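1. Have a look; sequence and predicted model below, questions after that.
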Amino acid sequence: MSWLVLIVAGVFEAVWATALGRSEGFTRLGPTVVFAVALVISMAGLGYAMRELPVGTSYAVWVAVGASLTVAYAMATGTEPVSLARVLLILGIVGCVVGLKVVP
């Protein structure tokens, strides 16, 4: 269960990171509210997962999921350029996260 919560927390990290960028320095209400709510959910999920999972692994997975989804979303929406190298690097991050799960 902790792994599932950790992955969901990572998804919410991507939400708050994207909302933070769109808040324009917290001057836009909608993205600022989304940022705050997603941040609380993300941190609560990370804290919950860390009760059973090692701190280093939890943090690495949380950051990797959030960063990968944030970049993937930005590329999908045209905010950031898409290239084969960027896609392969993101897949490398995902591969490392999977490795943390399968290696004892």
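-> All right, it came through fine. Residues are numbered from 1 along each chain as shown.
2. can we go C-alpha only for contacts and neighbour counts from here?
-> Will do.
3. Next up, the contacts around Ser68.
-> Ile90, Ile93, Val94 (Cα atoms under 8 Å, 6 or more residues apart in numbering).
4. Which of the helices or strands spans it?
-> Per DSSP states H and E, Ser68 falls inside helix 55-76.
5. Could you figure out how far whichever helix or strand comes after that helix is turned away from helix 55-76?
-> Once the chain leaves helix 55-76, the next helix or strand it forms, by DSSP H and E, is helix 84-102. With axes from the mean of the first three to the mean of the last three Cα atoms, to 10 degrees applied, the angle from helix 84-102 to helix 55-76 works out at 150 degrees.
6. and here's the other structure:
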Amino acid sequence: MYWFILVVAGLFEAGWLVGIQKSNSFTNIPYVIFAVASMALSLILFSIALKEIPIGHAYLVWLAVGALSISTINHYFFNQPLTSYQLLCFCLIFIGVVGLKIST
């Protein structure tokens, strides 16, 4: 359950990055509110996950999920390209995350 919470926290991390990107330097208030709410939820869920997951593992997974999510969102919604090499590196990150889960 705590690993699932950690993954959701990583997804909210990507949410606040999108909110900041779309806020146009904090001038588009709905996106600012979305960014702040996503940031708060991400940190709250991250702190809940820390009850059972070692902080080193949790932080790496949180960042990895956020990075993978924001790259996927940027590719599909903002037309930013993903190269084969980038996809390979993301697969390696995913393998590392699975390895951390298995080792705990």
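-> Yep, that arrived. Values in this document were obtained by computation on a predicted structure and should not be read as measured data.
7. how close does the helix holding Ser68 of the first structure sit to the second structure?
-> Here the mean offset of helix 55-76 of the first structure against the second structure after fitting is 0.7 Å, by mean Cα distance after the TM-score superposition for the first structure.
8. contacting residues around the most centrally placed residue in the second structure?
-> Among the residues of the second structure, Gly66 comes closest to the average C-alpha position under Cα atoms, centre = their mean, at 1.6 Å. With contact set as Cα under 8 Å, 6+ apart, Gly66 of the second structure has these partners: Gly10, Leu11, Phe12, Glu13, Ala14.
9. try it again with 7 Å
-> Going by Cα atoms under 7 Å, 6 or more residues apart in numbering, Gly66 of the second structure touches Gly10, Leu11, Glu13, Ala14.
10. mind checking how far it is from Thr27 of the second structure?
-> 24 Å (Cα to Cα, to the nearest Å).
11. try Asn74 of the second structure
-> Distance, Asn74 of the second structure to Thr27 of the second structure, using Cα to Cα: 21 Å.
12. more neighbours, those two?
-> Higher neighbour count among Asn74 of the second structure and Thr27: Asn74, with 15 against 11, using other Cα atoms under 10 Å.
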